[in-house]
Structure formats: C-alpha cells, structure tokens
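Peer 1: make a model of this:
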Amino acid sequence: MTNYETFATIYDSVMDESLYQKWTDFSLRHLPINNDRNKLLELACGTGIQSIYFSEAGFDVTGLDLSAEMLAIAKKRSHAKNLDISFVEGDMRDLSQLPKFDMVTCYSDSICYLKDEVEVGDVFKEVYAILESDGAFIFDVHSTFQTDQVFPGYSYHENAEDFAFLWDTYADEPPHSVVHELTFFVKDKTGSFKRFDEVHEERTYEILTYDVLLEQAGFKTIEVYADFEDKKPEATSKRWFFVARK
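Peer 2: The predicted structure follows:
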C-alpha cells in the first residue's frame, strides 16, 4: 500500500465502526426507500464505508469527496463487495455538475469543517438545488455542548504493534470551535515508523443558525434530533441531526 492508503487504513481502524450502522439506521427511519426514489448522494464520503452501508441497505448511492486518494480506497472497497456505487471527486460547495437526487446526506460532522456560516449556507443552497421535489437532506453536526464543554482538553492515545495514534483537542478562538491535533506513527516494511500529522479545525453554531440558513436556502420543513435517536436535543446532547425537506 502507499503511505496514504496506510494512513487511511489506520484512520479508519480507530473510527468507531458502530457509528456507521447508527447513521444508516437513522437514515432509514427518515428516508423511505422505494424503487422510483432511492437515489442518494453522500457528501464527504471519505473512504466509502458509509456509502457501502447505504448501498447494502438498498439505496442507489453516489459518494462525493474532495480527496482523490480517499475515493481510490472507496472504489476498491465497493468493488471488493461487488457493489455498484459511483464515486465522484468534488467540493460540496459546488454541486452544479451533478444530476438530481432524491436524498442527500452529510454525516460524521463534515459540515463542521466548513470555515464559516457563509460556506455552510452555500452548501445548503447547493444541496437544495440538486434535490428532487420533496427530496430530503440529512446531516449531523457537533452540538455547542460538545465543542464548548466536552472536546476542550480531550486526549486519546492508542498504541498497537504496527502503529501509534495520538489525538488531542483544544478550544479555538471563534465561538463553538475546536482544533484536533492528530499524530500517527505507522510502521513501514523496513520496520521503521513513519510519522503523519494532521490538524482538523471544526466549528458549529446554535440550532437557530442552522435553521435560518436552511430556510434561506429554501427548505420548507426542518426537524432536529439528537444523538442518533428520534428525540429532541437537550442541554447535554453531543450530536445534532437535521432533517430538512424541499
């Protein structure tokens, strides 16, 4: 494998895989599947694990991501399972070259990686434009409780025989924002360890801000849930789910 493939494999290995089934289950409760309307676009699909879950659940899936390297891994995964999934390299801030979809998802707090609420609003408008009539858009974001109370000072370290992983999170300057500093040490074929460093900046907003941006994009109904369940957010909810319909 190339260094990037090795890195992505390690990155996936420290991800809680049970979350993919939870995202799938939440989607199935809010995105009814039928033979005529099952075209789903997954934004920020990464290495394709969630796209595969969606495909196996019965959706006609297209995955979009900025990273060609991630998409190469996603394609290998889907081919290994003999699944017909389209993977497209692209930016969720410009979906003008894509066809219409019945539903769009953006999970794993990918919206939180956009730099400001202007970009968030732009993405909402792009999604609205490519949705069929009565189409649905589902995404999740960190709650303000998560960014303000849970994440700052968070530290996770893992040591295995062929890799080590360090993850530390700090509060950032903008409201409800954090910086994740990730360091991987991955053993290569010579037995030496190669270091990979990444810095992830995330920012969230109040629920009202997301509601207003969705309304400005044109969505007519908006429902908000928390923590993978069909329940309303509470003060200590960590992840908010938005279900917006065109």
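
Peer 1: rest of the way, CA atoms for contacts and neighbours
Peer 2: Noted.

Peer 1: so where do the helices sit in this protein?
Peer 2: Secondary structure of the chain, counting by DSSP state H: helices at 3-13, 18-30, 49-57, 68-80, 117-130, 144-145, 207-217.

Peer 1: out of those helices, nearest to residue 244?
Peer 2: Relative to residue 244, the nearest member of the helices of the chain by C-alpha to C-alpha is helix 207-217, separated by 7.5 Å.

Peer 1: before we move on, back to that, residue 246: which of the helices of the chain is closest?
Peer 2: Among these, helix 117-130 sits nearest to residue 246 (C-alpha to C-alpha), with 6.8 Å.

Peer 1: tell me the angle that closest one makes with helix 207-217.
Peer 2: Here helix 117-130 runs at 40 degrees with respect to helix 207-217, directions being taken by axes from the mean of the first three to the mean of the last three C-alpha atoms, to 10 degrees.

Peer 1: to check against the first, give me the structure of this:
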Amino acid sequence: MYEAFSSVYDDLMRDVPYDQFAALFERATEYVGSSFVRVIDLGCGTGVMIPHLLRRSRTVIGVDPSAEMLAVAAQKVGNYRQRVSFVQATAATLPSEGVQAEFCVSFCDVLNYVLTEEEFLASFRSIARALSKNGHFLFDLHTPYKILHVLGNQVHYDISDHQAALMTTSVDETRLLVAYDLTVFDKAKNGLYRRFDEHHEQRAYSLFTVLRALFEAGFRSVHLGADGSLFMHVPPVDLSLFATDTENEQKKEIQSLEQQFQLESAQRWFFFAHRENGEV
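Peer 2: All right, here's what the predicted structure looks like:
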C-alpha cells in the first residue's frame, strides 16, 4: 500500500486538514497539562504531522507499514533528525520494545484501513501496550455516515500542470466498507508521464464497536469529538459501562451519546482516550 504513490502522496493529500489535526493535538495536550518525552505518530505517512508534534514532545516515533513512505518522511525531518525515529509496523504489530510513549496520535483515518473487528481490537491492544500507565491516545475515524453517504459510489478527479488523478469508489453497505481505485499520471522530468494504479479499502465501525474495543484494550475513559471539535467541556465517557451494564443498556447509553453530540450525521469522529479515567 502506497509503495508507488509515496513520491506523489503529498500532492494528492494537499487538502487534508493537517492544521486542524495539529490544533486538536495542541488542545489535547493542554488539557492534560504537560508536554511529553515521546509521542507516537501512528500511520505517519510522509511525516507531515511530525513538526507539529515536536512542539509538545521531546521526541517523536513515526510508525507506518510502508517503507517508501517512511523514507520520504525521513528526508523531511532535516534539523529534527536527532529527535525523530521511525518504525515500520502496523497498528496491530507495534514492537514490544523501542516503541514506548506517553501519547499516541493517529490522524487522517488511518484506523479505517483495519478491515476486521478482530484486527481493530488487536490494534487498540497494541497501542495500549505501547503507552505508559497514564498514557493518552488521540485518533480520528471516518464515520458510517461518511462511508455510506459521502465517499461511496463516486468519481473524483484532480488535474494540475504536472499531474492528473482519477479515483472511483464503491461501497459494500453491509460491511460499511468503501473501495478506492486510484489512477495517477505524474509528469516526469523528461516530459513523459508515469502512470500509477492502486486499490485501497477502508471500513467504518459503529460507535459502540469503537468504544467497546477501547475498553477491552485497557482504556478507561474517552472524550468524544466530531468534524474538527473535541467535546472536552463535558467529562469523558466512563468506559466501565462495558463491565457493569448489560449489552442492551450499553447500546442505549451509546445511542444517547450519539444524540447528545449529534454524532450520527458527522463525517469524522475524534476520540481522545485515556489509560486512566481522564479527569484532570
């Protein structure tokens, strides 16, 4: 995944709201009231977020499954090289040594690339193991609404002086899965165009599934957010409800949260999960 596109990835992703992600990270770190020794950037890609993370952390560990993407990220760090390290891994396969931190971020719907509930839970467990006892995990996800009503069954194109990109999408409504077929023509120095083709899939998960997986992985509370906001004016959701309530009661409480924060029609959910209870 992304092997052929590592050289053109930043051009294609220029509309991603990285400044919004950086602002949410800043707000989250202000909430817990400290800077950090180490922050994990899970799914770091070409390293766009790393300079933002270094403002609140002494070091950053960039993690990505693509060696080619990590190579591009390593070229970017420049003067920060002594403060950044890179690990090739997925969320579910974080090594038990060398990837330990107080804070982990995963932006730009990285975890939607996890296509089974089993691997989704394994990813959260792997992240929890990499965090300190009172660690924090800030991440986002495309929502079921976005998969079904925004991303699916579309044709997108982008044309510039040196590049043309065409993407078609299709949706499996039963599995909440969207498939992307992307073709890019990129102009080389000799004036000829290189063609790249890649296929990607993402899956959405219900809020119930996400919160239950966080609890089973060892997180104890979580602040929710949507479409660029974190709802930290209210206490975090106490995930112990998954230990004490019946499944029907759990689902009713989650449905109440969806209504309270208008999450059902949101396109991107944010989660700020805490190993401890999250109160400060």
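
Peer 1: rewinding a little: the helices of the first structure into a markdown table, with extra columns for distance to residue 192 of the first structure and mean neighbour count?
Peer 2: Below are the helices of the first structure laid out as a markdown table (distance: least, C-alpha to C-alpha, whole Å; neighbours: other C-alpha atoms under 10 Å):
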| stretch | distance to residue 192 of the first structure | mean neighbour count |
| --- | --- | --- |
| helix 3-13 | 13 | 14 |
| helix 18-30 | 32 | 15 |
| helix 49-57 | 29 | 20 |
| helix 68-80 | 23 | 17 |
| helix 117-130 | 41 | 20 |
| helix 144-145 | 41 | 20 |
| helix 207-217 | 46 | 17 |
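
Peer 1: mind putting those into a markdown table with distance to residue 232 of the first structure?
Peer 2: Compiled in a markdown table, the helices of the first structure are given as follows (distance: least, C-alpha to C-alpha, whole Å):
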| stretch | distance to residue 232 of the first structure |
| --- | --- |
| helix 3-13 | 30 |
| helix 18-30 | 14 |
| helix 49-57 | 24 |
| helix 68-80 | 34 |
| helix 117-130 | 22 |
| helix 144-145 | 15 |
| helix 207-217 | 11 |
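
Peer 1: nearest to residue 167 of the first structure among these would be which one?
Peer 2: So among the helices of the first structure, helix 3-13 is nearest, using C-alpha to C-alpha, at 11.2 Å.

Peer 1: which outside residues touch the closest one?
Peer 2: Residues outside helix 3-13 of the first structure that contact it (C-alpha atoms under 8 Å, 6 or more residues apart in numbering): 47, 69-70, 73, 163, 184, 186, 196.

Peer 1: and the residue of the second structure most remote from its centre, how far from residue 64 of the second structure?
Peer 2: The outermost residue of the second structure relative to its centre, with distances by C-alpha atoms, centre = their mean, is residue 190 at 36.8 Å. Going from residue 190 of the second structure to residue 64 of the second structure by C-alpha to C-alpha, to the nearest Å gives 31 Å.

Peer 1: what sits against residue 193 of the second structure?
Peer 2: Residue 193 of the second structure touches 185-187, counting by C-alpha under 8 Å, 6+ apart.

Peer 1: for residue 144 of the second structure, same thing?
Peer 2: Contacts of residue 144 of the second structure by C-alpha under 8 Å, 6+ apart are 176, 204-206, 267.

Peer 1: and with 10 Å instead?
Peer 2: 150, 173, 175-177, 203-207, 264-269 (C-alpha atoms under 10 Å, 6 or more residues apart in numbering).

Peer 1: can you match those residues up with the first structure and say which hold?
Peer 2: Contacts conserved in the first structure for these, using both residues aligned by TM-score structural alignment, their matches' C-alpha atoms under 10 Å: 150, 175-177, 203-207, 264-269.

Peer 1: just give me the match in the first structure for residue 12 of the second structure.
Peer 2: Aligned counterpart of residue 12 of the second structure in the first structure: residue 14 (TM-score structural alignment).

Peer 1: what's the neighbour count on its match?
Peer 2: Using other C-alpha atoms under 10 Å, residue 14 of the first structure has 10 neighbouring residues.

Peer 1: what about it, distance to residue 147 of the first structure?
Peer 2: Counting by C-alpha to C-alpha, the separation of residue 14 of the first structure from residue 147 of the first structure is 21 Å.

Peer 1: go on, residue 162 of the first structure?
Peer 2: Distance of residue 162 of the first structure to residue 147 of the first structure, given as C-alpha to C-alpha: 32 Å.

Peer 1: who has more neighbours, the two?
Peer 2: Between residue 162 of the first structure and residue 147, counted using other C-alpha under 10 Å, the more crowded position is residue 147 (24 against 13).

Peer 1: contact partners for that one?
Peer 2: By C-alpha under 10 Å, 6+ apart, the contact list for residue 147 of the first structure reads 169-172, 175-179, 202-205, 238.

Peer 1: picking up where we left off before, which among the contacts of residue 144 of the second structure end up buried?
Peer 2: The neighbour-count test (16 or more other C-alpha atoms under 10 Å) marks 176-177, 203-205, 207, 264, 266-269 as buried among the contacts of residue 144 of the second structure.

Peer 1: returning to what we had before: which one of the helices of the first structure lies nearest to residue 95 of the first structure?
Peer 2: helix 117-130 (5.8 Å).

Peer 1: average gap between the closest one and the second structure?
Peer 2: For helix 117-130 of the first structure, the mean deviation from the second structure after alignment is 0.7 Å (mean C-alpha distance after the TM-score superposition for the first structure).

Peer 1: chain center to that helix: distance?
Peer 2: Distance of helix 117-130 of the first structure from the chain centroid (C-alpha atoms, centre = their mean, to the nearest Å) equals 15 Å.

Peer 1: with stretch 28-41 of the second structure instead?
Peer 2: Distance of stretch 28-41 of the second structure from the chain centroid (C-alpha atoms, centre = their mean) equals 17 Å.

Peer 1: would you mind measuring the gap between the ends of that stretch?
Peer 2: 15 Å.

Peer 1: what does stretch 64-80 of the second structure give?
Peer 2: First-to-last distance for stretch 64-80 of the second structure - C-alpha to C-alpha - comes to 18 Å.
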